[in-house]
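Enquirer: next comes the sequence, and after it the predicted model I'd like to discuss.
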Amino acid sequence: MPLKQASRRIMIVGTLFIWSIKFLIRPFVFIDPAFKPLIGLAPNLIGSFLLPFGACWFFQRIFRLETEMDLNVTCCFGLLLVVINEYLQLIPIFGRTFDYLDIISSVIGVFLGHLYFKRLMIRYTPIIVQPS
C-alpha cells in the first residue's frame, strides 16, 4: 500500500473520529468531569496528528514529503497555521474561545503525527540498490 493510500485511510478514519467526538460524544454522552478536558482537547490533538497525512493526500504537488526535511518543513508549517488560527480566536468577531491547552495539544499531535508518518515513510520508501 503506497504512502498516499495509507494517508487517505488515516485521514478518513481520523476525520470520522473527530466528527464523532464533536457531534455525538460531546453533546449527547455524559462525560465525567474529570475526563471533560480530554474530550475538549481530543479534536485538536487528532487534527494536528493528521496534518502530515493531509498534506500527503491533498497537497502532494506542493508538499512532496520525500525526505525527513520535507516532513519537518510540512509539520512546522502546519503547526504554525494551527497556532495562528488559535491566536485569531482572541478576536471576538469569530465567536470562539482561545485556549493555551489547545496549542499544547496541537504541538503534541503534530509531534506524534510526525513520528508516525516518518515510520510510514521508511516503510513505504522503495530501497534503491546502487550497482557496484
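Expert: Done, it's in.

Enquirer: make it CA atoms for all contacts and neighbour counts henceforth
Expert: Fine.

Enquirer: from the contact counts, what lies against the helix or strand hosting residue 46?
Expert: Assigned by DSSP states H and E, residue 46 falls within helix 36-49. Contacts defined by 3 or more C-alpha pairs under 8 Å, 6 or more residues apart in numbering; DSSP states H and E place helix 36-49 against helix 3-20, helix 100-124.

Enquirer: what's the most buried one of those helices?
Expert: For these, average neighbour numbers computed from mean count of other C-alpha atoms under 10 Å are highest in helix 100-124, which has a mean of 18.

Enquirer: next one for the comparison:
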Amino acid sequence: MTFKQLCRQVVILGTLLIWLIKFLIRPLHLLPHGADFMLGVAPNLLGSFLIPFGAYWFFHGRDHLMARLLRLQNAVELRQVCLISFGLLVLNEYLQMFPVFGRTFDVYDILMSVPGLGLSYFSFTWLQQRYAASAG
C-alpha cells in the first residue's frame, strides 16, 4: 500500500466517523450525558486531524496551482499546510457569528482544532518518514 492510499483510507474512515457522530450518535443520544461536550467538539477535532492526510491524498502527484502550493514533501510544507488550515478553521468559526450562515459560534471548536492539527502534524510526519524508509 502506498502512502497516498493510506491517506485516502484515513480520510474516508475519518469522514465516516465524523458522519456517524454528527448524524447518529449525537442526535440519538447513544452515549451518556457526560459525553455531550466531547461529542460536540469531536467533528472539529477529527476534521482538523484529517487535513494533512486529505491534502496529501488530493494534491500529491498533481501539477496544478493548488497542488504546487500544498505539496507536503517535507516538514516545512506540512507546517505551512497546518497553519493555513488553522487560519481557515478560525475564519470559518468566526463567520458563524453572522446570522446569515445559520450556525453557532463555538470557541471550543477552535480550541479543539489545535490538538487535532498538532496530533495530525506529528502522526503524518511519523507515517511519512516510515513509508519513505520502507520504500527507500
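Expert: That came in fine, so what should we check first? Since this is a predicted model, take the numbers as computed values, not measurements.

Enquirer: how far apart are the helix holding residue 46 of structure 1 and its match in structure 2?
Expert: Between helix 36-49 of structure 1 and the corresponding residues of structure 2, superposition yields a mean separation of 0.3 Å, by mean C-alpha distance after the TM-score superposition for structure 1.

Enquirer: quick one: the next helix or strand after that helix aligns where in structure 2?
Expert: Tracing the chain C-terminally past helix 36-49 of structure 1 and defining elements by DSSP H and E, one meets helix 51-58 next. The alignment of helix 51-58 of structure 1 onto structure 2 (TM-score structural alignment) covers residues 51-58.

Enquirer: quick one: contacts of that stretch?
Expert: Under the criterion C-alpha atoms under 8 Å, 6 or more residues apart in numbering, residues 4-5, 7-8, 10-11, 70-72, 78, 81-82, 85, 117, 120-121, 124 lie in contact with stretch 51-58 of structure 2.

Enquirer: doesn't residue 79 make contact with residue 110 of structure 1?
Expert: Yes. Shown here, residue 110 of structure 1 and residue 79 form a contact pair, counting by C-alpha atoms under 8 Å, at 6.8 Å.

Enquirer: identify the contacts common to those two.
Expert: Here residue 110 of structure 1 and residue 79 have residue 48 as joint contacts, going by C-alpha under 8 Å, 6+ apart.

Enquirer: straight-line length of stretch 66-82 of structure 2, end to end?
Expert: Between the start and the finish of stretch 66-82 of structure 2 there is a gap of 15 Å, counting by C-alpha to C-alpha, to the nearest Å.

Enquirer: give the buried residues for it.
Expert: Of all the residues in stretch 66-82 of structure 2, those buried under the rule 16 or more other C-alpha atoms under 10 Å are 67, 70, 71, 72, 78, 79, 81, 82.

Enquirer: residues touching the first one, list them.
Expert: Pointing back at residue 67 of structure 2 there. Shown in contact with residue 67 of structure 2 (C-alpha under 8 Å, 6+ apart): 59, 60.

Enquirer: ditto for residue 112 of structure 1
Expert: Taking C-alpha under 8 Å, 6+ apart as the criterion, residue 112 of structure 1 is in contact with residue 49.

Enquirer: trace it over to structure 2, please.
Expert: Structural alignment places residue 112 of structure 1 opposite residue 119 in structure 2 (criterion: TM-score structural alignment).

Enquirer: and residue 70 of structure 1, by the same measure?
Expert: With TM-score structural alignment as the criterion, residue 70 of structure 1 matches residue 77.

Enquirer: quick check: its match touching residue 70?
Expert: Yes. Counting by C-alpha under 8 Å, residue 77 of structure 2 sits close enough to residue 70 to count as a contact (6.9 Å).
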